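1. Have a look at this prediction, sequence included:
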Amino acid sequence: MGPTRDNPSPADPGSSLPAPAAEIAKGYAFGGPALDLGALIWDGTAHPGAPVRIPLAVLNRHGLVAGATGTGKTKTLQLIAEQLSAQGVPVFLADVKGDVSGISAPGVPGEGVRTRAAEVGQEWAPAAFPAEFYALGGIGTGIPLRATVTDFGPVLLAKVLGLNRTQEQSLGLVFHYADGKGLELVDLKDLRAVVAFLVSDEGRPELKGIGGLSAQTAGVILRSLTAFEQEGAGPFFGEPEFDTRELLRTAPDGRGTVSVLELSAVQDKPRLFSTFLMWLLADLFHGLPEVGDLERPGLVFFFDEAHLLFGDASKAFLEAVTQTVRLIRSKGVGVFFVTQSPRDVPPDVLGQLGNRVQHALRAFTPDDAKALKATVKTFPVSPYDLEEVLTGLGTGEAVVTVLGERGAPTPVAATRLRAPASLMGPVDGEALAAAVRASGLHERYAQAVDRESAYEKLSSRTGAAAAPAPAAPGRETAPERPTAGREKPGPSLVEQVVGSGLFRSLARSVGTQIGREITRSLFGTTRRRRR
């Protein structure tokens, strides 16, 4: 890989590199703190004197790590996460294949590591990094990570249930009713109970003024919930709910904590875990303050298997993702989407990803060739023949372009990446389980809690009670856990449940008295005041 026939490489008297390569190398000579990705490749050779780097300050401008299976994407994530941690930046990693836990253990020296280090000018030494391990609902080895149904919200839940637009709107209406009546949706049985109540003779009048809930739509929602629960999704919803601010912690020595979410145990539920990752991101967005551009990000979030999030997504859902990605930058959070091809990411989202690490692509079929050409067009003009380079990259090599310190894209650089300092593989299962039990978060989140919520409240109703009693003047019928953003009782709905325009027309038609209202975000999520 090297210059094209139209771009010869005359020697530059002031450099050991050919002129085009020397010009590329200058684009990565940053003055401030930066992460070292590897060494520039030119004409098939890695040049350790020409490091390829990414400024720490631009990591909240988001990024993309892409490439075919087996090209080294996971090791790239591990390499970046290690250096972020060393710089005091917390990291979130989704571990889909179950081999990222090694970041908590020192790497093992070997001939391959020594060779790679020599090729890229790396002073390799084994190192372990502070890590916390999580598992969705406690399925797998990790601190259980749960969300309540009400905080997960109707938009994300509709996505994971595969509901259409009309059914999604109806689900939002159910959440709106539950919010207003103090029926907390903690787990899936709470949501089933409210849906069933609203189509019963007793509950049907409750929604008469705002369109009601048809028995047919309710049936679809209930069947979807039942199938979802039979797939084993029940443990993901409940309490104690995970506080996403735990992801922002640093270790006592000042290094950033690497939060590793094990997903290998739920690989057969891809829509669930991709949507759950979006909930984590949306909850962070909803709860963090505006901080603008920082010298270093407050968190870098790696969103693996990103294509699962965008597949079959509605226009409104994609708009919410796009807006969240665009705005969360100002809250100090950087997001890297990880997938096989840039085409997996919608153009409006892809356009916001200023940092690119593109591993090898394959061109075995006409569709592959088309995808390759489309990928090449997304890179800045380069002296490389990018079609040739992208199909010829070896494992642990990538084409890189990032945002420089002034915010302008750097030249495209074929790069041989450094070797991670931590263990490149999973840690021993017993050691991992011991680390989870020893965590200070284990006692807080390990044991599930099933307190009184919508299911219990509706089960205890008598036939004469048409709805939960409104709060008496000067007294609030609050649940045990305080909820942010409640409205005072009034003669009409002041603010719609969902922040998007999805239910605004519905809000205008409300004439009934609502006891309280929960303010919801773009995705219909709601953030609680947590201890």
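-> That came through fine.
2. Every contact and neighbour count from this point should use C-alpha atoms.
-> Fine.
3. Do you have the strands of the stretch 51-200 of the chain handy? List them.
-> For the stretch 51-200 of the chain, the strands defined by DSSP state E, counting those that start in this stretch cover 63-66, 91-95, 131-136, 143-145.
4. And for the stretch 301-450 of the chain?
-> Using DSSP E, counting those that start in this stretch, the strands of the stretch 301-450 of the chain run over 333-339, 355-358, 397-401, 413-417.
5. For the second one, name the packing helices and strands.
-> For strand 355-358, the elements it packs on are strand 63-66, strand 397-401, judged by 3 or more CA pairs under 8 Å, 6 or more residues apart in numbering; DSSP states H and E.
6. here comes the other one, which I'd like you to weigh against the first:
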Amino acid sequence: MADDPRMVAGKILVGKSDKYEYLTLSVGNRHGLITGATGTGKTVTLQTLAEGFANNGVPVFAADIKGDLSGIAMPGDSKPPFVQRAKELGFEYQPDQFSVTFWDLLGEAGHPIRATVSEMGPLLTSRLLQCTDAQEGIINIVFRVADENGWLLLDLKDLRALLQYVSDNAAALKVKYGNIVPASVGAIQRQLLVLENQGADKFFGEPALDLTDFIQTDKDRRGVINVLSAQKLMESPRLYATYLLWMLSELFEKLPEVGDLPKPKLVFFFDEAHLLFDDAPKALLDAIERVVRLIRSKGVGIYFVTQNPLDIPDNVLGQLGNRVQHALRAFTPRDQRAVRAAAETFRQTPGFDTVKAIMELKVGEALVSMLDEKGMPAMVSRTFIAPPSARVGTITPDELKATMGKDPIKGKYDTPVDRESASEILAKRAGGQMEDAGAPPVEADAGSGGILSEIGTAIGGALGGGPVKINPKTGRPMRVPKTMTQTIVQNAIQSASRAIGSQIGRAILRNVLGGILGGGGRRFADLPSSPSQSEAQVAANESPLDKKG
């Protein structure tokens, strides 16, 4: 149809007020917000916009919270309200269907999605584990130790193994990284157990998701719609929110700068968006704000879907240019304040009572304010939302199976891969140490025993950590029990060393060793009185007996 309002180049039909309301593709990367109470039509609006982007060749990612977005893969069923609404808007309703790729973090209702723990990073991992500041510090130590040793940190097994490693080696690591409290490590390990019970162990691992698989078009050059099945995932809202934040950060890091394009490269719809911000620490909120502000230059548009604009922090809300507000109900004083706050986020139309309109909107109606070609928000208008052309509702298990069976990425992520990583490396090291500890010591040579050997070994223990012999099985040094003579001499030396300081203690050990073996070591009176005293001064104080040697 030549006069079909859906056929305007570079625009997506949103609905009709006293005029047609469009979302302009060139500002589609300026982000957006869809809000309204439960049951007022947010999901239908989301589907209408997703279809509009796909029809214009823009790939879409959408989280399906209730399961009623999955029907977008099937033709619409010409529901009478949709047919009537299309007629009122000036076009004929035509059923359509779209190319859809289904994803599921749990791998049940879509292709599995995985990420490695390293890709998640310490900030998001800490948030996922609900870490305190002290516990977050330990998570940062774990990531640093893994990096410095070249140990791959891929899945939850690796994270648990490294937590155990830093706990076991807390004394040695303390010098470089600070205090590692066993109680904090234990708390993190308990949170890991909770995550595993929620299915997070299926998310962490390989093959990791290639985000370019989201940016695809079909044979008709329409954008592929990626639907994340999140019904079960919503039982673990922190995992859901952390996954979405990880995707945003990955896109931000990996996509090149493209500036303003005629249309976005990719559009995200995040349902239940308030979960991204609930209980988030300031560092994480700052990171989200920075990503939202800058990711548009990568050609990515983000559309948050939630009940009230107040669910979104002000610094993020200010970045959302395209707005659709469905009805809000004001039954309490708190609800009334929320309605007034929502009304204030719009550019006001003279003579139009925005607060009253928000409470009077019917299902399928919304207040709409979109950006124009110059990025200026239009004045708010009461709008009838255009109907989607695909099915509104769920997909059957057989239809899901058939859709996934013809997906181009079929089989790419279905089989998990478990490479050698931190857990395997640390398990091997622990096995080698146990083998060393269980091997019998080599018997000492009878001709080299006696008091000199006993005392010499004790002195070596004082300096280097105790007597050692060679393990015949591994060829490595191993510790053996000390004799009574070794213990007495070592204790005496250590006591003297503690009494007079480390430098003088080392000098006494040289005297003792020299005396036993016939050398001419210096007496205590001849030692430097301070570290700054020179060797020449010491030599000048030597007695004739010393010089005779």
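-> Structure's in. What do you need? Please read all numbers here as calculations on a predicted model, not as lab measurements.
7. Send over the TM-score of the superposed chains.
-> The TM-score (TM-score structural alignment, normalised by the length of the first structure) is 0.78; 429 aligned residues with a CA RMSD of 1.9 Å.
8. Which among the helices and strands packed on strand 355-358 of the first structure is found nearest to Leu458 of the first structure?
-> strand 63-66 (46.6 Å; CA to CA).
9. how close does that closest one sit to the second structure?
-> Between strand 63-66 of the first structure and the aligned residues of the second structure, the post-superposition mean distance stands at 0.5 Å (mean CA distance after the TM-score superposition for the first structure).
10. Stretch 85-92 of the first structure aligns to what range in the second structure?
-> Taken onto the second structure by TM-score structural alignment, stretch 85-92 of the first structure occupies residues 54-61 there.
11. ok, and which of the strands of the stretch 301-450 of the first structure has the densest surroundings?
-> Most buried of these, by mean neighbour count (mean count of other CA atoms under 10 Å): strand 413-417, with a mean of 29.
12. Give me the angle between it and strand 397-401.
-> 130 degrees (axes from the mean of the first three to the mean of the last three CA atoms, to 10 degrees).
13. To what extent does strand 413-417 of the first structure diverge from the second structure after superposition?
-> Once fitted to the second structure, strand 413-417 of the first structure is off its aligned match by 0.6 Å on average (mean CA distance after the TM-score superposition for the first structure).
14. Can you spell out which helices and strands pack onto that strand?
-> Other helices and strands packing on strand 413-417 of the first structure, by 3+ CA pairs under 8 Å, 6+ apart, are strand 34-42, strand 45-55, strand 397-401.
15. all helices of the stretch 1-150 of the first structure, in order?
-> Taking DSSP state H, counting those that start in this stretch, the helices of the stretch 1-150 of the first structure run over residues 19-26, 73-86, 111-120, 149-152.
16. possible to save the strands of the stretch 51-200 of the first structure as a markdown table with distance to Glu231 of the first structure and mean neighbour count?
-> What follows is these, written out as a markdown table (distance: least, CA to CA, whole Å; neighbours: other CA atoms under 10 Å):
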| stretch | distance to Glu231 of the first structure | mean neighbour count |
| --- | --- | --- |
| strand 63-66 | 30 | 26 |
| strand 91-95 | 21 | 24 |
| strand 131-136 | 14 | 24 |
| strand 143-145 | 18 | 28 |
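17. Let me have those strands in JSON lines, adding distance to Phe236 of the first structure as columns.
-> Shown next, in JSON lines, are these (distance: least, CA to CA, whole Å):
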{"stretch": "strand 63-66", "distance to Phe236 of the first structure": "28"}
{"stretch": "strand 91-95", "distance to Phe236 of the first structure": "16"}
{"stretch": "strand 131-136", "distance to Phe236 of the first structure": "6"}
{"stretch": "strand 143-145", "distance to Phe236 of the first structure": "7"}
